[in-house]
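S.K.: next one to model:
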Amino acid sequence: MELSEIKPTTEHKMNQSLEALKGQLAKVRTGRANPALLDTVHVEYYGSMVPLSQVANLTLIDGRTIGVAPWEKGMGAKIEKAIRESDLGLNPASQGDLIRVPIPAMTEERRKELTKVVRGEGEQSKIAIRNLRRDANEHVKKLVKDKLASEDDERRSQDEIQKLTDKMIGEVDKIIASKEQELMAI
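M.R.: The predicted model follows:
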């Protein structure tokens, strides 16, 4: 890898870490209904386990209810069972062809617990970003050792990588603060 490739590659990987964090936080339940809550639910479909979104249409009925419309008639009971047995603590109810999944209001204790989970996810992302910084700096040092870059280039690159790292960690903090605010809102 050349010196000019290190920063863009590192930035791309750090952005992937941010996207992964956003994906993880989408699964953390707030008081509002969100079809992404059911992304982890898998249903048995002709002998194999498939994500719920591949056998049903997920919609929002209102702010606290998710609607699940199975594509095949016989899937309703299996979908209900899969949602009930997931670790989400949801209790679906059939209403003809539509399965309604009400999202219960959260207690203060549960909100604080989820805030800790969110902070833990944020810390994992920060660790991943710092590891990417370390890897990038090691690449730069290797280039200097192999006489493919000067020590001035090394210092400049390390400064740029540090600024990028600080920016990304700031983004993680913003995302975490936003999610915590969303969790604590009643």
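S.K.: from now on I want contacts and neighbour counts done on CA atoms only, so please keep to that.
M.R.: OK.
S.K.: how about the strands of this protein, start to end?
M.R.: 42-45, 48-51, 56-62, 65-70, 93-95, 98-102 (DSSP state E).
S.K.: quick one: which of these is nearest residue 141?
M.R.: Between residue 141 and the strands of the chain, the tightest spacing by C-alpha to C-alpha is seen for strand 48-51, at 44.7 Å.
S.K.: coming back round to it: got the strands of the chain as TSV, with mean neighbour count columns?
M.R.: Output for the strands of the chain, formatted as TSV (neighbours: other C-alpha atoms under 10 Å):
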stretch	mean neighbour count
strand 42-45	18
strand 48-51	12
strand 56-62	15
strand 65-70	23
strand 93-95	12
strand 98-102	20
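S.K.: possible to save the ones you listed as a markdown table with distance to residue 86?
M.R.: Below are the strands of the chain laid out as a markdown table (distance: least, C-alpha to C-alpha, whole Å):
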| stretch | distance to residue 86 |
| --- | --- |
| strand 42-45 | 9 |
| strand 48-51 | 12 |
| strand 56-62 | 16 |
| strand 65-70 | 15 |
| strand 93-95 | 15 |
| strand 98-102 | 13 |
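S.K.: closest one to residue 20 among the ones you listed?
M.R.: Nearest of these (C-alpha to C-alpha): strand 48-51, 18.6 Å.
S.K.: burial of residue 130, as a residue count?
M.R.: Residue neighbour count, defined by other C-alpha atoms under 10 Å, stands at 18 for residue 130.
S.K.: ok, the residue nearest to it when sequence neighbours are not counted to residue 122 distance?
M.R.: Among residues not flanking residue 130 along the chain, residue 165 sits closest, at 7.0 Å (C-alpha to C-alpha, 6 or more residues apart in numbering). Per C-alpha to C-alpha, to the nearest Å, residue 165 is found 14 Å from residue 122.
S.K.: quick one more, to check against the first:
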Amino acid sequence: MADDFEIDLDDIERRMDGALASLRQEFLTLRTGRASASMLEPVMVDAYGSPTPINQVGTVNVPEPRMITVNVWDKSMTSKVEKALRESGLGINPVVDGTIIRLPIPELNEERRRELTKVAGQYAENARVAIRNVRRDGMDQIKKAKAQGMSEDDQKFWEGAVQEQTDKAIAKIDAALESKQEEIMQV
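M.R.: Sure thing, here's the model as predicted:
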């Protein structure tokens, strides 16, 4: 159909998938009352003079549904890891036992759960905005091709293809948000 003008749908799909992957990563950092090793991913430890991800100074495990343990490899780093966890803003009090740091995950109250669902909604809306920006870029490509002589039939075809990808990506975001909100509200 569109021999003269090709719109790069693969690039558009890749960028939309990137927005979805970013959303999923943000969802992993939300505390749901259940222990998850991914909760500690944003925590950086001042190790040997530079900020280092916590999983590069120790082993992060989830031995129980409400407990995370960090087995620090270098004994001299234990206090720095504990300090990084206390200052991380996760609201978790670390308990040090030798080189093992235990992080008991407290039960979430109803008010905090509602706040977290709102935060999840904000993350999803940011992802939707990113998807719409990718859609706009695709539509701009089509307008430029139209100005260079693309037929109206081809224009409608490409616009439909870009809109279809947008609708699929938005549906995936909505499904991920609904799933995350259910997980957060689960007692």
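S.K.: quick one: what's aligned to residue 112 of structure 2 in structure 1?
M.R.: In the superposition onto structure 1, residue 112 of structure 2 corresponds to residue 110 when matched by TM-score structural alignment.
S.K.: how about residue 22 of structure 2?
M.R.: Per TM-score structural alignment, residue 22 of structure 2 is aligned with residue 20.
S.K.: before we move on, the earlier item: residue 165 and residue 122 of structure 1 - which one has more neighbours?
M.R.: The residue with more neighbours, out of residue 165 of structure 1 and residue 122, is residue 122; 24 against 21, by other C-alpha under 10 Å.
S.K.: ok, the counterpart of that one in structure 2 - contacts?
M.R.: Alignment note (TM-score structural alignment): residue 122 of structure 1 maps to residue 124 of structure 2. Taking C-alpha atoms under 8 Å, 6 or more residues apart in numbering, we find residue 124 of structure 2 in contact with 23, 173, 174, 177.
S.K.: next one: residue 106 of structure 2
M.R.: Counting by C-alpha under 8 Å, 6+ apart, residue 106 of structure 2 touches 33, 66, 92.
S.K.: contacts only, for the counterpart of the first one in structure 1.
M.R.: I take that to be residue 33 of structure 2. In structure 1, the residue matched to residue 33 of structure 2 (TM-score structural alignment) is residue 31. Residue 31 of structure 1 is in contact with 64, 103, 104, 105, 106, 183, 186, counting by C-alpha under 8 Å, 6+ apart.
S.K.: just the buried ones from these?
M.R.: When those are checked for burial by 16 or more other C-alpha atoms under 10 Å, the buried set is 103, 183.
S.K.: now flag whichever of the contacts of residue 31 of structure 1 is closest to residue 116 of structure 1.
M.R.: Using C-alpha to C-alpha, those come closest to residue 116 of structure 1 at residue 183, 10.9 Å.
S.K.: how many other residues sit next to the nearest residue to that closest one once chain neighbours are set aside?
M.R.: Spatial nearest neighbour of residue 183 of structure 1, chain neighbours left out: residue 30 (5.2 Å); criterion: C-alpha to C-alpha, 6+ apart. The number of residues packed near residue 30 of structure 1 is 24, by other C-alpha under 10 Å.
S.K.: now do the one 5 residues further on
M.R.: When counting by other C-alpha under 10 Å, one arrives at 18 neighbours for residue 35 of structure 1.
S.K.: just checking, it touches residue 62?
M.R.: No - in this structure residue 35 of structure 1 lies outside contact range of residue 62 using C-alpha atoms under 8 Å: 11.4 Å.
S.K.: nearest residue to the middle of structure 2?
M.R.: Closest residue to the average C-alpha location of structure 2: residue 25 at 2.1 Å, with C-alpha atoms, centre = their mean.
S.K.: the match of residue 112 of structure 2 and residue 30 of structure 1, how far apart?
M.R.: As judged by C-alpha to C-alpha, residue 110 of structure 1 and residue 30 of structure 1 stand 10 Å apart.
S.K.: check residue 99 of structure 1 too.
M.R.: Residue 99 of structure 1 sits 21 Å away from residue 30 of structure 1, going by C-alpha to C-alpha.
S.K.: with residue 42 of structure 1 instead?
M.R.: 21 Å.
S.K.: same deal with residue 51 of structure 1?
M.R.: Look at residue 51 of structure 1 and residue 30 of structure 1: by C-alpha to C-alpha, they are 21 Å apart.
S.K.: I'd guessed the residue nearest to residue 130 of structure 1 sits against residue 133; true?
M.R.: Yes - with contact defined as C-alpha under 8 Å, residue 165 of structure 1 counts as touching residue 133 (6.6 Å).
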